[in-house]
Every structure is written in structure tokens, then in C-alpha cells.
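Student: Give me a 3D structure for the following:
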Amino acid sequence: MTSVLHNPSTMIDRLIAFFNARDVETHVVGGMVRDRLLGRNSEVGDIDLAIKGDAVALGRELAEELGGSLAPLSVPRGMMRVALPPSGQGDEGDGSNGTIIDLSGYSGDIESDLARRDFTINAMAIPLREWQGDEFSGAVLDPFGGRRDLIIKAIRALNPDVFEEDPGRLLRAVRLSGELGMRIEPDTVRLLMSNAELVRRVSPDRVRDEFLKILAPQGARGRIEALDQLGMLKHIIPELMAAKGVDQPRMHYWDVWGHTLHTVQAAEGVTGGHQNSPVYFCVPWTPDSEAYFAEVVSDGHTRRTILKLAALFHDIAKPQTKTLEPDGRTRFFGHSEQGAEVAERRLTELRLSNRGVDMVSGMVLHHLRPTGMSNDGEWPTDRAIYRYFRDTGGVAVDTLFLCLADYLGAKGPELSHPEWLEHAKMISHVLFTGTREPVAANTARLVSGHDLMSRFQLQPGSHIGFLLETIEEARAAGEIETQEQALELAAATIESQGYSRDGSRASSV
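Tutor: Here you go, the predicted model:
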């Protein structure tokens, strides 16, 4: 049988045809209505429908008709999800998402379905058949004053039980406040605070999704502070709580907690282009930088968001590593290494993707590395830069920008522009030296491991890798260019290291 859904040109047209053919009363509800009233008419990707009937049976039919998959959201509450694959052909792997259609069934009237929702601004509906019309605004059903709250920019809970019914709504309130630029009204704030502990009952996947959405838009620092003040952050990243009140050396304006929040804020700034700002104009920003930080890399989120997540974790181990030296100086020995372990453990529990966990823990581990490459005020050598990019791999550039944000987050209002300019120039030097196309990238090695073993009568072992890496470092730094020079360097290295044939060190060395 040919499906009636093959002819309409848009997804809404397809859905209208599907439900009209079955004479099912259907309404568009939730965020889609809210966003249309706000003029946020983005491409349809998530559609929330309330249907008078059996959502399970109709969802099964709809998934079959559209070629999607069916998954239960809450069978007792009659909620199902139909997920459709991305449109288009090919396997570009561009991270594009398909359409999600959530169905909630009801047996009484549409008001009974709306009464089960979270906030007034999400408890509005438009009959599906009216959605495409020019007079859609007049068709809005709004029994709880959602349009009023849109006008006054207030997020208001529908009833005192909304968070007990679904604790995930706790995070959604903060996320919507940031996304929509709306305030949470006082009674709802009190509800959030009294129910904050319920966030521990939310599945890790959902916490991850909501938290990343809270972190993603501009203004993440304020939303993190809101999560803390509402009593939720301590249940999401409990290790951060120890940062409060931990003093730092005079080079830092804030304590560890304040520094962490301001580094998150600075991470937005350094990845936002020059912004006609004397501070951010110093940042090494090129036409390719925006595309780089807009790349989707983990759980549907960009490098920019993952960088902010790394900023949140970068000093998380300072409290437990703080020591006071005999000369009075405060030190945090090992906080990068321990912080990387904390990040890996916590983000794995939150089910961040393996790539995301590796990126954040890698940035935390190496966030001091760019500054540490300088020697007595001299800029890093080409060899040091080569080793940095080798060791940091896919987050080399990201870590440089974290270093910039870390610097700004340390100085705060005491920022010295000449000193900041010099720091930014050093980072620019590392960035452009490390990302220029190396000669070795498109050519074979000057010598192979077999060449070394044959020439110097060596046996296989880790010393062969060491020699090859030494040669590649010298080549990347422009110190050698030919096979003969590579062999001369190998001979000198063997002599200086005192290697015997099997790679062991001579006893006299």
C-alpha cells in the first residue's frame, strides 16, 4: 500500500495527513508552541503531540509509516517516541539529527493533558490542523496563563508536585531560563530549592543532556551559579563544592571557586572572536577558528561547549593538593593529574561519550603545559611545541584556548594589558607553529626502525622508538632534512645515551 505520507512536502503536512486519515484529535503542544509564539521558528526537529487515543498503537503505526523507530517514554502515562533518521542520502557523518516526534495520549480533553505538564509556558496547545494557518495565534489553547508568562518572561511551575512527578524538570527550569532569557518566578524558585535533592533520581543520561544544554549558550557562568544556589550542582559535580573558600597565590584575584567560574566565562570570550574588544582582540583568531570550535564532537555538542566543561574541571583537584611551603608560597602540586582523574571518573558516571571524556580529561591534564613550555621568558622552542602537539593530540588547540581562559580567569579586574598581550602572543606562536603543515606529514620517515637496526647492529626494543622520535623532533624543528643527517643524529644519540645492542644502558653511563 502506498503511504499517504509520501506526498506532503513538510513533516507537519505528513502528520496532518496521517491523523486526519484516522480521524484522531491531535494538538501540537509544549515547546514547539512556546517557541512559535516567541518567534523562534527554527527548523522542525522535535515535535510534541497530544493525541486523543492510544499513543502506543498510533505510535507504532506512525513509526511504520514514516520508516522510524518506536520507543516508550512512559507507557503508564501513554507517552511514546518516534525517532526518524536524518534526511538525505550518504554517510557523511556530519552529526545531523533526525526528527523526534513525542506522542502523549489522553482520554478526556486536551486540558487534562496540558495539566500534566511542567511550566505554564509549556502548557499551551494548537490543533495540528491549524498549525500551518496564518491565524494560528488565535487557535492557541492556554488554560494556565502561558502567554502571559511569555510576555512577562517568567518560568512558573504548573503545580507544587511538578518536580516530584519528574525530577528532570529541575534541570529543565534552569536550562529554559538560560535559553529563553527568562526569570524563574519566586514560588518556583522555592519549589526548586526544596526539591533539589531529587536531581539524584534523574538518570545520568538525562543529567548529561540537560547539563550540557545549560553549559552551551552564552552566559554559562550565571547558570552554573544558579544551579549552585538552588542546591543542585552539589548533586551533579560534588567535587566542585570543595573549591569554595580555597585561597590562591596573589597572582589570582579569586579563590578556586570564583576562578573556576570566571574561567568558564572567559572560555566563552576567547572562543567568540575579536568582538571589537581590546582584550579579545589579542586572541589568535582566524577565519577557520569559528568552524573549529563549532565542530560537533561529543553528545551533539561542540568543541566550544566541551572547552567550557574542561574549564569547569580544570582546577577541581586544587583543594586536596594545596600545600603551604616553608617560604610561605602556596602550591598545588599534582592538581592537573588528579584533576584529570576526577574529570574522567565524574564524566564517565554522567555517561559523556568516550571522546568527550578523553577531551576534557586531556585538557585538564595539560592545561598548565603551554605556559610551562616557556623558559626564562623565552618563547617555546620548535622542539617543545612539537612535543606538546604530539602529547596533547586532538585537544592541542583546545588546550591553548583553555590556557588563555585560565589566564583571564586568574587576573580578573587586575588584568595588566601589556602582560596579557605578551601571554597571548606566546600562545599564538605555539598555535601557529604547531598547526603549520609539517614536512613530515606528507612524506615518509627519513629512516625506518629497520634502517637503524641494520646500520647500528641494534636489536628491537623501545630504544628504537626513542631514536625515531628524536629524529622526528629534530626534523619538525627544521634541524635535519636528509637521511644522512638523521643517521648522524641517531649515532650521536646512541653514544650520548650509552645504548648497547639490545637497548640497555652501558654500566658506565
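Student: all contacts plus neighbour counts: C-alpha atoms, from now on.
Tutor: Fine.
Student: Let me see the contact set for R183.
Tutor: By C-alpha atoms under 8 Å, 6 or more residues apart in numbering, R183 lies in contact with 153-155, 177.
Student: hmm, 6 Å instead?
Tutor: By C-alpha atoms under 6 Å, 6 or more residues apart in numbering, the contact list for R183 reads 154, 177.
Student: how much space between R22 and A340?
Tutor: Noted for R22: a distance of 56 Å to A340, by C-alpha to C-alpha, to the nearest Å.
Student: out of these two, which sits in the more crowded spot?
Tutor: Between R22 and A340, A340 has the larger neighbour count (other C-alpha atoms under 10 Å), namely 26 against 9.
Student: which non-adjacent residue is nearest that one?
Tutor: In this structure, A340 finds its nearest non-sequential neighbour in S361, 4.5 Å apart by C-alpha to C-alpha, 6 or more residues apart in numbering.
Student: So what's the residue count around the one you found?
Tutor: 27.
Student: How far does the helix or strand where it lies sit from its chain's centre?
Tutor: Here S361 sits within helix 354-366, counting by DSSP states H and E. Centroid displacement of helix 354-366 relative to its chain, using C-alpha atoms, centre = their mean, to the nearest Å, is 11 Å.
Student: before we go on, could you also do this sequence so I can check it against the first one:
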Amino acid sequence: MFRALPEPIHELGRLFEEAGQELALVGGPVRDAVLGRSSADLDFTTSARPDATEAILRRWTGGGAIWDMGREFGTLGGSRDGLKVEITTYRTESYDPASRKPQVAFGDTLEGDLSRRDFTVNAMAVRLPSLELVDPFDGLADLAGALLRTPVAPAQSFDDDPLRMMRAVRFVSQLGFSIEPATAAAIAALADRIAIVSAERVHDELVKLMVGAHPRRALELMVDLGLAAQVLPELPALQLELDEHHRHKDVYQHSLTVLDQAIDLESPAGSGGPCEAPDLVLRLAALLHDIGKPATRRFEDGGVVTFRFHETVGARMAAKRLKALAFDKETIKAVSRLVELHLRFHGYADAEWTDSAVRRYVTDAGPLLQQLHRLTRADVTTRNRRKASGLARAYDELEARIDELAAKEEIGRIRPDLDGNRIMALLDLPPGRAVGEAYAFLLEERMEHGPLGEEEAERRLRQWWADRSEE
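Tutor: As a prediction, this is how the structure comes out:
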């Protein structure tokens, strides 16, 4: 399988050998090749110190691009024929307990370098140009067993670099692996160490987890091992104690099921369809849509359990948590808006909406309409087939009405029939508050009655202004 590496990579190995240095492909690319997966990364480790690596890279690239921003850590990169490589000198590391940043020292052996890797499945290497597989920690066996295990004692590994605990659950999502019991126990014991890791690094791992193939399994592990309590405490908080009569559903399991069902409603990757997999915003909204329930739970007379306004409370909580996790403003805005809107449809299921209500639904959703469609459908987890079928039919009808209105008018971007300049000209007004109020009046008329046309819009505007002036 490694003979299929591009010829320039074999040549790179020969250049290092001629210089009396060792070179090995290492980590994820080796793991992925064994699994039959392609990898865009080509990471190498070498016995050569940075100056020697640079000299060999210059020969290999033939004057092409070389970058050395990681030189102090022993890492240099280069490109040739569209191939990008990064080469790092063998390293040994020690850690300050108050920081996950290592104190880097160059090492002397490939085996020593591999021992500092996060998991045995990433602690394999292929020597170049000989293509000898080096596997000192039985990574192949762990790959075959789909098992995550650390090369050294797990407590030492996670204490040295707590981010590895997030990487463990991320690989569960991406690769479908399980975590070896002693490794899982060490995560549970050291979960609070994740607090020393920057929000940006945790964010990166969480995103990779959420867009992986098995996010539910990974999230359940995060909760079970105590990582979620540190990183995403709103998730374990959903494990509300059920009342003895089970008058409300298990919010935690419901949320995970909604996530699964939302993923099932994504368009296939590469299809160009709406909500193309993996849709991070949809998945986050599905996971977080009910996080306002613990804060709003009330026990009413007769044992009835209510969660009034949990959607608005949840929207604020989602925004706060995503901001703390260093998500970008657009993602925060989109996810919190979907959380806020996720119950809106239930008014339609109870009583058919007017065209005006349908317009407002579409306008409020804006560019998130397709994600709202899928979140609303995914939020049905009842075991009552009759109820589930009724809700599905009602939403089918709502989508049909949206399509019908869209065919008649620009329902996706509703604007008043007159713009601000026309309003000022008709009413002889300068820019100011009165123009905004007139615009809001016309927008309300457009929502309520659909397109009016300029003549009718002008008539209604003049009448509104005359009535307003008499007040």
C-alpha cells in the first residue's frame, strides 16, 4: 500500500538516505493508509536537525517553496509538483503541569519520537525509502480492533497534554473506534485538566467531532467520562430526573436522537443540495435546541411538567456557550436563531396558519429556512406513530404552502412595495424616524396581505399618514 506513494516522496526518502539521515512517514497518513483511507497530510519525522532538513528540502524542491515557521519546534515544510510535506526532527518533550505547551528537545530515535504520540494507532511509521513499517506499540492490532490506547501510561499522556482527551472522543466520532478501558478511566480521572487548554483548541476538536460520522457516540462518552461537564456543561444538565409518572421525555436522550435524525435529513455530501452533509450549524442546533429546559422546568398542579419559553432561554444559552468555545459570530447567530425558532411550527400543527403567518415564518427563518425545516422534522421523537404521522403531514402541508406562496411572490426576501426614497418623496419627509415608521407600516401590510402593487401601497401609505396626523 505504501508503494503507491507518489514518486517524489520516494525520491525525498532517497535524498535523506544519501545524506546519512533517517526519514519516516508518520502518524495519521500511516493510519489512514492501513484503513484504506486517503489522507491529504504528508507528515514526516527525521533524525536530521532543522538546518540539515532545510538543505535536503532545497535539493528536493529544486528551488520551490520552503517554509520554516515551525523551525524552533524542529518543523520545516516544502512543496513540489503539488505535493506539500512537513518534516519534523525527532523530538522528546516535557510539560509544565500548568500548561499543555511542551518544552521541546530533539530526540535521537524514531521509536522515542513515536512514544510521545497521542494513541498507538497514530504511533506507527513507515521508513523511507525502504518502506519498513515501524510499530513499537502494536498500533496495527489496535487498528484491527478499532481501539484507542495510549503508547505510554494514559494518565501520563493526558496529564502531559489534556487536549488528547478531546482527541480521543473526536476519533470515536470520526473513525468509529472505542476507547480502551484503562484509557477511558484515565480520561474520567483527569477530565478537569482540560481547563488548561485554550478555547480555540477545544473548539477545533469539538467541530471535528460534530462533523464526524458518529457524533452521538462521542458526545455520550464526553458526558460519561466527565469531559462534557468541563467543555459543554449544558449537555449533561439535560439529564433531568424523570418524574415518577414519566410525564415528560428524557431530554438528554431526546436531544441526541434529534441530532441523529437531523443528520439523516442532510443532503448527501457533494450533492449540492440543501444542508449538505456535514452541516455543522444544523447539527449544533439539533444538539442544543432544548438546553433551556432545565432552567425553565416547572411542576404545575396535577403533576404537569412545563418548560415555558425554553426556546428563548435556550437561544441565549446557546449563544453564550458557543461564544465561550470560540465559535465565529455567524455560526453563533445561526445556531441560536434556530434554537429560538424550533417550536414555531407547533402553532401551525394546532391550527392552520393564514398566509400572513406563513410569510412571517419564512421571513423570520431567512437563510436558515432549509435548516429549520430539517430541525423541526428531526424534533419529532414520539413513539406514538399516529401523532408522528400527523406532525409529518402538517409539516408537509406547511412546506407545500411555502412553495405555493413562493411561486406567487418573493416570499424568501419580503420587502415593502415602496422603498425609503419613495416614502420620503410621497410624504415630503426628510430622513428620520417617521420614515422608518412608514417603512414598518408598509412591511406589515406586505406581510399581512401579500404584494400590493405601487398604486395600492401609495394609497394605503397616504391614508396611514393622514390618520396618524389626526391623532
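Student: Would you report the TM-score computed for these chains?
Tutor: Once superposed, chain against chain, the TM-score is 0.81 (TM-score structural alignment, normalised by the length of structure 2); 447 aligned residues with a C-alpha RMSD of 3.8 Å.
Student: what range in structure 2 matches the helix holding S361 of structure 1?
Tutor: Mapping helix 354-366 of structure 1 onto structure 2 (TM-score structural alignment) gives residues 329-341.
Student: Which positions within the matching stretch qualify as buried?
Tutor: If you call a residue buried by 16 or more other C-alpha atoms under 10 Å, then stretch 329-341 of structure 2 has these buried ones: 331-341.
Student: And stretch 133-150 of structure 2, by the same measure?
Tutor: The neighbour-count check on stretch 133-150 of structure 2 (16+ other C-alpha under 10 Å) flags 133-137, 139-140, 142-143, 146-150 as buried.
Student: Select the longest helix from structure 2.
Tutor: Using DSSP state H, we find that the single longest helix of structure 2 is helix 385-408.
Student: mean per-residue distance, it to structure 1?
Tutor: Compared with structure 1 after fitting, helix 385-408 of structure 2 deviates on average by 4.1 Å (mean C-alpha distance after the TM-score superposition for structure 1).
Student: Off-centre distance for stretch 237-248 of structure 2?
Tutor: How far stretch 237-248 of structure 2 lies from its chain's middle: 28 Å, per C-alpha atoms, centre = their mean.
Student: To clarify, my last question referred to stretch 343-359 of structure 2.
Tutor: Chain-centre distance of stretch 343-359 of structure 2: 30 Å, with C-alpha atoms, centre = their mean.
Student: Name the residues that touch it?
Tutor: Counting by C-alpha under 6 Å, 6+ apart, 394, 447-448 sit against stretch 343-359 of structure 2.
Student: all helices for the stretch 51-200 of structure 2, in order.
Tutor: Along the stretch 51-200 of structure 2, the segments classed as helices by DSSP state H, counting those that start in this stretch run 110-114, 139-144, 154-160, 163-175, 181-190, 199-210.
Student: matching residues in structure 1 for the fifth one?
Tutor: The one in question is helix 181-190 of structure 2. Per TM-score structural alignment, the counterpart of helix 181-190 of structure 2 in structure 1 is residues 186-195.
Student: Next up, the contacts around the equivalent of A157 of structure 1 over in structure 2.
Tutor: Per TM-score structural alignment, the equivalent position to A157 of structure 1 in structure 2 is T150. For T150 of structure 2, the contacting residues are 118-120, by C-alpha under 6 Å, 6+ apart.
Student: wait, which of those is closest to L206 of structure 2?
Tutor: Nearest to L206 of structure 2 among the contacts of T150 of structure 2 is D118, at 17.0 Å by C-alpha to C-alpha.
Student: Tell me how far the closest one lies from Q156 of structure 2.
Tutor: Between D118 of structure 2 and Q156 of structure 2 the distance is 11 Å, computed by C-alpha to C-alpha.
Student: Would you confirm that H27 of structure 1 belongs to a strand?
Tutor: Yes. Judged by DSSP: H, G, I helix; E, B strand; the rest coil, H27 of structure 1 forms part of a strand.
Student: list the contacts for the aligned residue in structure 2 for it?
Tutor: Alignment note: H27 of structure 1 maps to A24 in structure 2; criterion TM-score structural alignment. Residues near A24 of structure 2 by C-alpha under 6 Å, 6+ apart: 44-45, 125-128.
Student: how does it look with 8 Å?
Tutor: Residues in contact with A24 of structure 2, defined by C-alpha under 8 Å, 6+ apart, are 13, 44-46, 125-128.
Student: among these, which recur in structure 1?
Tutor: Contacts conserved in structure 1 for the contacts of A24 of structure 2, counting by both residues aligned by TM-score structural alignment, their matches' C-alpha atoms under 8 Å: 44-46, 125-128.
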